[in-house]
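Q: Quick one: sequence and predicted model below, then my questions.
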Amino acid sequence: MPKVLISDKMDPKAAQIFRERGCEVDVITGQTPEELAGIIGQYDGLAIRSSTKVTKAILDAATNLKVVGRAGIGVDNVDIPSASAKGVVVMNTPFGNSITTAEHAIALMFALARQLPEADASTQAGKWEKNRFMGVELTAKTLGLIGAGNIGSIVADRALGLKMKVVAFDPFLTPERAIELGIEKVTLDDLLARADFITLHTPLTDQTRNILSKEALAKTKKGVRIINCARGGLIDEAALKEALDSGQVAGAALDVFATEPATESPLFGTPNFVSTPHLGASTSEAQVNVAIQVAEQMADYLVKGGVTNALNMPSLSAEQAPKLRPYMALATNLGLLVGQLESDRVKSIAIEVEGAAAELDMRPITAAVLAGFMRAFSSSVNMVNAPFLAKDRGLDVREVRHDREGDYHTLVRVSVETEDGERSVAGTLFGNATPRLVEMYGIKIEADLAGHMLYIVNRDEPGFIGRLGSTLGEANVNIATFHLGRRESRGGGEAVLLLSLDGAVAEPVLWKLCQLAGVKTVKSLRFDG
């Protein structure tokens, strides 16, 4: 019988579900790291909230641990790379507290609009400053969503019910999904210029860190009010303080901070600033939901081998894994390739298989493509949650299975629809094991996708490769492999180069490459393999 430890305070229904599904469970909370390390070796599963820190030291002591389940979204308290190296699955419950978090954002928006915290403090201090607290209505105001995924779409629905106009910036939001939600898709600059209220609902990635920077805040509509219940680090807090002091921002409400617990902040004490201690998921309903979900997921894995909402493991049965593994590597890299090249231009994505690939279960292949595609924007996306995130964001995904036989015994093609038309890449397996790119945007090319790479489109004319090599050589950039394809059999047309490099290319070098005669496109790429 698998044995599970619940190490943080959790609704009792979690322990009940574990027992009902065939697991032995202990509930021991409030342990020090040393105490946890001393007993963790007894357990197959560890169910946590945010208090327990699953560090490398804990994982090293967890000799029997198979799964860590986080009842909630964030897994900042879990060392996922160390867990992966130990073969420990890390799960979370990404949708259990969506409504609660969305409602908290709406609550903070009301608090800002009517200055409720300050009015409450003033009144309870025996003052009656009725004329001091002049609020604003939400009706007819424009709400700007930065992120229109699961939580953002719920906020949009509530805001529309308040008769607000909603605009959204989200690279994954399709026009069709925007129409379905009743909102308008806009650029970030357009949102900043138009929104009376801005609320953030996006993960913290390299692309979103300080998305509301000093420069971005300067572009906002004067008197904007800003709410963040997503992740600390999305807003430059020092710059927000300056914007509040200057009046550029009329009010701000933060439930999350760059450093937590936030025992001090430049924003504390600033007029028209409201703060809460990361309460987005703190309702009794949400706590019950995430406790039930994490127990169900962990029990299914420990007893039946099913994997749901894992952050570091594909959703595969033991029988499927050996045959599908090379296909998933190919599919992931094809998705990552188009994701890095096309970013937020994609409206729809199609996954086509033919030959031997057409005889397989397409779902893992599709999930791998989507995981690769969205990994260009968020490192937390994987094969398990990618299909759900794609659906949640309204990305149109199609699967096509061809019975025909082509030039290759097996082929996977990924096509994306952009504003400029369709773009597609295709790959095969050499020896049924080694992934290889064989076509890119209509040009035949054979290349491995691995490590740091450069993608270059240029006029196919004499002398270009020499100029390219000289520029990279002067920058001490070493070319590992060189792959060339061209649209015409003779020179004069368009050529594609894929270069494998020993390391990343600095921005100044990329700029120099863009200035070379004949260059049309230069992009730096990164692959896991």
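A: Right, received. Where do you want to start?
Q: drop to CA atoms for contacts and neighbour counts, all remaining ones
A: Noted.
Q: Most remote residue from the middle of this protein, which is it?
A: Checked against the mean C-alpha position of the chain, the extreme residue using C-alpha atoms, centre = their mean is Gly126, at a distance of 47.8 Å.
Q: how near is it to Gln16?
A: Gly126 sits at a distance of 49 Å from Gln16 (criterion: C-alpha to C-alpha, to the nearest Å).
Q: and what of Ile456?
A: 58 Å.
Q: And those two? Which one has more around it.
A: Each of Ile456 and Gln16 has its neighbours counted (other C-alpha atoms under 10 Å); Ile456 has more, 20 against 14.
Q: show me the residues around that one that make contact.
A: Contacts were defined as C-alpha atoms under 8 Å, 6 or more residues apart in numbering; by that measure Ile456 touches 496-498, 519-523.
Q: and the comparison structure, right after this:
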Amino acid sequence: MTKPKVLISDKMDPNAARIFEERGCAVDVKPGMTPDELKAVIGEYDGLAIRSATKVTREILDAAPNLKVIGRAGIGVDNVDIPYASGRGVVVMNTPFGNSITTAEHAIAMIMALARQIPAANARTQNGEWPKNDFMGVEVTGKTLGLIGAGNIGSIVASRALGLRMKVVAFDPFLTAERAVELGVEKVDLDTLLVRADFITLHTPLTDQTRNILSAENIAKTKKGVRIVNCARGGLIDEAALKDALDSGHVAGAALDVFQTEPAKESPLFGTPGFICTPHLGASTTEAQVNVALQVAEQMADYLVNGGVTNALNMPSLSAEEAPKLRPYMALAEKLGSLVGQLAHGNLVRISIEREGAASELAGKPIEAAVLAGLMKQYSDSVNMVNAPYLAKERGLDVRSVRHEREGAYNTLVRVTVGTSQGDRSVAGTLFGNDNPRLVEIFGIGIEADLTGDMLYIVNEDAPGFIGRIGTLLGENGINIGTFHLGRRPNGAGAGGEAVLLLSVDQPIPEDVVKKACALEGVKVVMPLAF
């Protein structure tokens, strides 16, 4: 039997090659290749182990007919074209937890550097000055740390901050009250965190929901003299707004390890008093580099030799026998999770996944994982059916899977109910023709709709004339309606109740059109959706 062949194309701990060999893989170590050089040899390999230097583009993937798995030693996979790799059947793995402690410690170091102005004091002292009276720091003891994101890294930062006798408040939509108690932090909403925190540190992925989470508007809500740390992802902070807040003195100090554009060779923040930066060093310790290298080798070897899947970003855990039956159900489940994740407001507390009829006879875990992946993709674009259950558990989300053997109005049904701080929200779907996912109920209102592409969700008073008004508004703004789905909750006979409208449209709805739709007579809720 021919051994699987692996290429390590970036600098990595030498023990990674040893692990590949011990576990039955042939390995070549060729760091520093140009894209053309990589393209010329990649066709020989079953696996590619990388860090951040190697860019796995379409051209590289097209030249790799034998490639089965790409392993990223670290968290970020911005250098891999994951959708294209998925289309070619290449599994993409990362090691999301190997550098958690290192990144958390860097955030704590940044907090201390801000509190005592260490970089500026060091520079002037080494310049021959003795500026003792120019630097008046603050203690961290007794101060309030605001944690935006309480996942793996955020929870470690909380633990270290509590050891420094800080008070910790945390904002995370997936953090339950029970998990907050376990961590020793106070769970709050974002506005409360902004008002109360003396220090703010960010530990959340960059998604459409978190981009510029510290916007000019939100920075203005913070306490005067706040200090801000970001060792997570560039783009979480509006850097121009941060510059203005530092110049005005509203923000006393800011420390960034990540920037919106990297490498950050220039930035308006450079040279600003109170600003500290490092060149994306969060994972740069000897221990972390060893950990991620060993982990990626173990994961890739397990997949190539035994078929085991760990920390894959684009592949569910499925056996060959289960896949054909489960695949359409998983598509339905992911769409339902995505829908309820986009529509549910308030902090999530629990989620229930119910299967009725034919769905009750299938394995529940893959369907549950698909629901969680759809739900949590609203907050992280690296979530999939493999890591979503772990992330939900990490945040203390109460996940329940219920199987009903009864058969109702549909031969097969999947229902997803989320409990939020504002009450329960439920959606349900079925399969048409055994493989076509279809929504059949939303928040207690019967409605049949395909969930695909860009859509517009509207709740309005069930009264004559509304459909014409919304159609006219979209037409006047050049937005073409693809499909039109209507459901209503009657209030007695005829009109007067509550109606739900789901429209599929040919392009994303601009924000100004959403605002105009909100202003239409009888409208209660308007939300753009994307699937």
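A: Structure received. These figures come from a predicted structure and were not determined experimentally.
Q: before we move on, the earlier item: in helices, which of the contacts of Ile456 of the first structure appear?
A: Among those, no residue falls in helices (DSSP state H).
Q: Neighbours of the aligned partner of Phe133 of the first structure in the second structure, how many?
A: Alignment note (TM-score structural alignment): Phe133 of the first structure maps to Phe135 of the second structure. Taking other C-alpha under 10 Å as the criterion, the count of residues near Phe135 of the second structure is 12.
Q: Distance check, Phe135 of the second structure against Ala245 of the second structure.
A: Per C-alpha to C-alpha, Phe135 of the second structure is found 20 Å from Ala245 of the second structure.
Q: got it, and Asp78 of the second structure?
A: For Asp78 of the second structure, the distance to Ala245 of the second structure - C-alpha to C-alpha - is 30 Å.
Q: just to revisit the earlier point, quick check: the match of Phe133 of the first structure touching Gln117?
A: Yes: if you go by C-alpha atoms under 8 Å, Phe135 of the second structure and Gln117 touch, sitting 6.9 Å apart.
Q: which one is the counterpart of Ser215 of the second structure in the first structure nearest to, not counting chain neighbours?
A: By TM-score structural alignment, Ser215 of the second structure lines up with Ser213 in the first structure. Nearest residue to Ser213 of the first structure in three dimensions, chain neighbours excluded: Asp236, at 5.2 Å (C-alpha to C-alpha, 6 or more residues apart in numbering).
Q: what residue of the second structure matches up with that neighbour?
A: Using TM-score structural alignment, Asp236 of the first structure pairs with Asp238 in the second structure.
Q: now do Ile351 of the first structure
A: Checking TM-score structural alignment: Ile351 of the first structure goes with Ile353.
Q: contacting residues for that match?
A: Ile353 of the second structure makes contacts with 368, 371, 399-402, 414-417, as judged by C-alpha under 8 Å, 6+ apart.
Q: Put together a markdown table for these, with neighbour count and distance to Leu256 of the second structure on each row.
A: Output for the contacts of Ile353 of the second structure, formatted as a markdown table (neighbours: other C-alpha atoms under 10 Å; distance: C-alpha to C-alpha, whole Å):
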| residue | neighbour count | distance to Leu256 of the second structure |
| --- | --- | --- |
| Glu368 | 26 | 37 |
| Val371 | 33 | 35 |
| Val399 | 16 | 35 |
| Arg400 | 12 | 39 |
| Ser401 | 14 | 41 |
| Val402 | 13 | 45 |
| Val414 | 27 | 44 |
| Arg415 | 23 | 43 |
| Val416 | 24 | 39 |
| Thr417 | 21 | 39 |
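Q: Tell me which two in these are the farthest apart.
A: Greatest spacing in the contacts of Ile353 of the second structure, by C-alpha to C-alpha: Val399 and Val414 (14.9 Å).
Q: residue ranges of the helices in the stretch 1-150 of the second structure, please?
A: 15-22, 35-41, 58-62, 82-87, 100-116, 118-126 (DSSP state H, counting those that start in this stretch).
Q: Deepest-packed of those helices, please.
A: Stretch with highest mean neighbour count among the helices of the stretch 1-150 of the second structure: helix 100-116 (a mean of 21; mean count of other C-alpha atoms under 10 Å).
Q: other SSEs contacting that one?
A: helix 152-163, strand 226-230, strand 251-256 (3 or more C-alpha pairs under 8 Å, 6 or more residues apart in numbering; DSSP states H and E).
Q: mean shift between it and the first structure?
A: Using mean C-alpha distance after the TM-score superposition for the first structure, helix 100-116 of the second structure ends up 0.8 Å from its aligned counterpart in the first structure, as a mean over the superposed pairs.
Q: That helix corresponds to what range in the first structure?
A: The aligned range for helix 100-116 of the second structure is 98-114, by TM-score structural alignment.
Q: Relative to Ala504 of the first structure, how far out is the closest residue in space to Leu341 of the first structure that isn't next to it in sequence?
A: Of all residues not flanking Leu341 of the first structure in the chain, Lys523 sits nearest, at 7.4 Å (C-alpha to C-alpha, 6+ apart). According to C-alpha to C-alpha, Lys523 of the first structure and Ala504 of the first structure sit 11 Å apart.
Q: Same question for Ala358 of the first structure.
A: Ala358 of the first structure is 36 Å from Ala504 of the first structure, by C-alpha to C-alpha.
Q: which one of the two has more residues nearby?
A: Ala358 (19 against 15).
Q: That one and Lys444 of the first structure, how far apart?
A: 22 Å.
Q: looking at this, the match of Ile351 of the first structure is in a strand?
A: Yes: assessed by DSSP: H, G, I helix; E, B strand; the rest coil, Ile353 of the second structure belongs to a strand.
Q: Dump the helices of the stretch 1-150 of the second structure to JSON lines, plus distance to Ala409 of the second structure.
A: Formatted as JSON lines, the helices of the stretch 1-150 of the second structure follow (distance: least, C-alpha to C-alpha, whole Å):
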{"stretch": "helix 15-22", "distance to Ala409 of the second structure": "53"}
{"stretch": "helix 35-41", "distance to Ala409 of the second structure": "55"}
{"stretch": "helix 58-62", "distance to Ala409 of the second structure": "46"}
{"stretch": "helix 82-87", "distance to Ala409 of the second structure": "36"}
{"stretch": "helix 100-116", "distance to Ala409 of the second structure": "48"}
{"stretch": "helix 118-126", "distance to Ala409 of the second structure": "68"}
